[in-house]
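[1] I'll drop the sequence and a predicted model, then ask my questions.
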Amino acid sequence: MTHPTPGAQLPARAVLSVAPILLPAPRRGTDIALRISAPATGSDLPVILFSHGHGQSLHAYGPLVNHWAAQGFAVIQPTHLDSRLLALASDDPRRPEIWRYREQDLVQILDALVAIEDTVPALRGRLDHGRIAVAGHSWGAQTASMLLGATHPDPADGTPVSLVDPRVKAGVLMAVPGSGGANLSPFAAETFPFMNPDFGAMTPPVLIVAGDADNGAMTVRGPDWWREAYDLAPAPKALFTVFGGEHSLGGIPNYEARETTDESPARLAAVQAVTTAWLQSALYPGNAAWAQVRAALPATADPQGDIEEK
């Protein structure tokens, strides 16, 4: 990855996006469809593996994915089995374990990264396999957290599920669900019985992004529930609390998406800038992008959020 002056944003570059790339997955009954977005030029591109929220697909999250790619990252987006595009029947036998298929999707993509890269001539030999981050939004953030060391019980027997992967060096978790049990709404307890995370072993550097107006249907608590991955995980961690941010965090799900209940170009731009700076510094120790955005945020005329760090 070609670097600018430490701490500065790279000039936006032209982005290429290739989809669908089909990764054979006999175990899940449907191949994993992928999108890869990356700058049109450059080499040694760090990789972001992105897990979408409930019902979304590889077509979503353009405001984030295109920004990251224009800043020099290669972003891989799978379509998980819960996607509305796949429209699994309500009695599909895979439904009770969609959480497991989601998590295994990410592991399988990492296992096949060389083969995936080789299927796209424009990307062949351009990815840096030693600099991999995971990111996700909502259920996707919970899914991504598993590769960073978070665990949760298997709802079938209560045994802990752990998928920590040393290939993953850092993460960005946006609107990631907090602890389960009595904190879950009746809807969430029924729909997501595995949603009882333990962040105690999530040791890599992770940025948690939470909206201070996120009153989503997952919890009977207020917006503070969405910051628990920061509060309950060991250092090094950072928390970006987005002022006025609801579950869509200003508009990350897509362009002109009806899922966005809090549309705000300024809020979205802040999420783009803060997450990019975190990834640059987390994957490249010594890069000052994070320190720069950390110092600049409170000095702006209309700060869109607040950063905590430990």
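    In hand now; what should we look at?
[2] only C-alpha atoms for contact and neighbour calcs from this point on.
    Will do.
[3] So Ser37 lies in a strand, does it not?
    Yes: assessed with DSSP: H, G, I helix; E, B strand; the rest coil, Ser37 lies in a strand.
[4] Just give the number of residues close to it.
    Other residues near Ser37 come to 26 when the count uses other CA atoms under 10 Å.
[5] isn't it right next to Ser17, touching?
    Yes: at 4.2 Å, Ser37 counts as touching Ser17 under the criterion of CA atoms under 8 Å.
[6] So which residues of the chain form helices?
    62-70, 98-111, 113-118, 139-145, 186-191, 228-231, 265-283, 289-296 (DSSP state H).
[7] let's bring in a second one:
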Amino acid sequence: MRRQPFRAVLAATTVATTLAVLGCSGGSGSSAAEPLRPSASPTSASSAAAGPRPGGVAPSRRFAVGRRELTYNRGGDRRLPVTVWYPAKGAAGGSPQRDARVADGRFPVVLFSHGLTGRPSDYRPLLTRWSAAGFVVVAPTYPHTSRGASELQVLDVVNQPADASYVLTRVLALADAADDPFRNHLAVDQVAAAGHSAGGVTTIGLFTAGRDARLDAGIVLAGTALGVGTTFSGSAAPQLFVHGKLDDVVSYQAGKAAYDRVPWPKAMLTLPDGDHGGALRGSDERALDVVTGTTVEFLRWTLYGDARALRRLPAQATRGGLATLDDRL
């Protein structure tokens, strides 16, 4: 993720917030976008899942990982290519295999949002580990904030929660689609959202201004509430924040301020020597191990309802002395 464009977003806080309230942005195609149709409206969020389901058991084995490419369009110029990593049949380890057969079972879904000028593939070291642990990771490429976009529109991030919910609707529908490889393999009632940087903004937006009542939990990686606010709504959805103290793109203080406003069970993993994204893309392998271990246990607890994972989480967060954990889960 380039530093300068997102700093432009930070400098435009007032404008972005106004745009978020108005439901528009600088994106030329926003007005033509297909309306959001989540399975439950934000006004009925109080009837959605309220925290982890008790008594579940997450898989203890590692899976092979498959990869699938899908393409959707929310209307106008909002084309949304989607990469899906998922547990696959075969021996664990090795590179993800395109269109590999899905492993036996029904797996929770994690919706992942990339950072500004990023793409889902940038996060493969982290996301494939989530899939190997038993999660289907759904990662859209956003039309105006991704690398290679015809025109980078930094304020379009406020439209991305609606994009994310739209993609989630389309992918979850595959669980009942005749002859689709994901038929009977998606746990449509066990869903989380996660995202990095501008994708962290998108993720927070899915629990605030664009609340998607299907979401049971959230993971915010080096994110801030810029443009989407901190009016968290709906049923309790535990949140895990991850932030480096040396982040020179999104300040640690900005991430902590958003974390402090979360009214639900929450935890914040702090990497004292962490930068903006090295622990996510694999350039810092030891930090990646800590982030992976912590996030996997969080997802096992929130989506599978595995209480043992919650007990293991603090040890994963603090192993090696690379991070500290503010644990309010």
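    Nice, thanks for sending it over. Computed from a predicted structure; not experimentally measured.
[8] quick one on the thing from earlier: figure out which of the helices of the first structure is closest to Asp302 of the first structure.
    Nearest to Asp302 of the first structure among the helices of the first structure is helix 265-283 (9.1 Å), distances taken as CA to CA.
[9] That closest one corresponds to what range in the second structure?
    Aligned by TM-score structural alignment, helix 265-283 of the first structure corresponds to residues 285-303 of the second structure.
[10] what's the matching stretch in contact with?
    The contact list for stretch 285-303 of the second structure (CA atoms under 8 Å, 6 or more residues apart in numbering) reads 51-53, 58, 108, 126, 129-130, 133, 190-192, 216-217, 219, 238, 240, 242, 274, 278-282, 306-310, 312-314, 316-319, 322-323.
[11] Now do it: distance to the chain's middle.
    Here stretch 285-303 of the second structure shows a centroid-to-chain-centroid distance of 13 Å under the convention CA atoms, centre = their mean, to the nearest Å.
[12] What's the separation between the residue positioned nearest the centre of the second structure and Val15 of the second structure?
    Centroid-nearest residue in the second structure: Ala194, 1.5 Å away (criterion: CA atoms, centre = their mean). Separation of Ala194 of the second structure from Val15 of the second structure (CA to CA, to the nearest Å): 25 Å.
[13] closest to Pro177 of the first structure out of the helices of the first structure?
    Smallest distance to Pro177 of the first structure across those (CA to CA): 6.5 Å, for helix 139-145.
[14] so that closest one matches what in the second structure?
    Under the criterion TM-score structural alignment, helix 139-145 of the first structure matches residues 198-204.
[15] That stretch: average distance to aligned residues in the first structure?
    When the first structure is superposed, stretch 198-204 of the second structure averages 0.7 Å from its matched positions, counting by mean CA distance after the TM-score superposition for the first structure.
[16] what does that stretch contact?
    For stretch 198-204 of the second structure, contacts defined as CA under 8 Å, 6+ apart pick out 6, 112-116, 157-158, 160-161, 193-195, 218-228, 230.
[17] picking that back up, so which of the contacts of stretch 285-303 of the second structure sit within strands?
    Members of the contacts of stretch 285-303 of the second structure lying in strands (criterion: DSSP state E): Pro108, Gln190, Val191, Ala192, Ala217, Ile219, Leu240, Val242.
[18] And these, which is closest to Ser146 of the second structure?
    Ile219 (20.0 Å).
[19] if I look at the closest one, how far off is Ala236 of the second structure?
    When Ile219 of the second structure is compared with Ala236 of the second structure (using CA to CA), they lie 14 Å apart.
[20] which of the two has more neighbours?
    Each of Ile219 of the second structure and Ala236 has its neighbours counted (other CA under 10 Å); Ile219 has more, 28 against 22.
[21] which ones are touching the counterpart of the more buried one in the first structure?
    Using TM-score structural alignment, the partner of Ile219 of the second structure in the first structure is Val172. Residues near Val172 of the first structure by CA under 8 Å, 6+ apart: Ala133, Val134, Ala135, Gly136, Ala141, Val206, Leu207, Ile208, Val209, Thr275, Leu279.
[22] which one of the residues you listed is nearest Thr191 of the first structure?
    Ala141 (16.6 Å).
[23] Count the neighbours of that closest one for me.
    Ala141 of the first structure has 25 nearby residues by other CA under 10 Å.
[24] Same check on Ala277 of the first structure?
    With other CA under 10 Å as criterion, Ala277 of the first structure counts 23.
[25] about what we covered before: dump the ones in strands among the contacts of stretch 285-303 of the second structure into TSV; add distance to Ala177 of the second structure as well.
    Formatted as TSV, those follow (distance: CA to CA, whole Å):
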residue	distance to Ala177 of the second structure
Pro108	17
Gln190	18
Val191	18
Ala192	22
Ala217	26
Ile219	29
Leu240	32
Val242	36
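[26] follow-up on the earlier one: kindly write the PyMOL command that selects the buried subset of the contacts of stretch 285-303 of the second structure.
    Only the buried entries of these go into this PyMOL selection, using 16 or more other CA atoms under 10 Å:
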select buried, resi 51+52+53+58+108+126+129+130+133+190+191+192+216+217+219+238+240+242+274+279+280+281+282+306+307+309+310+313+314+316+317+318+319+323
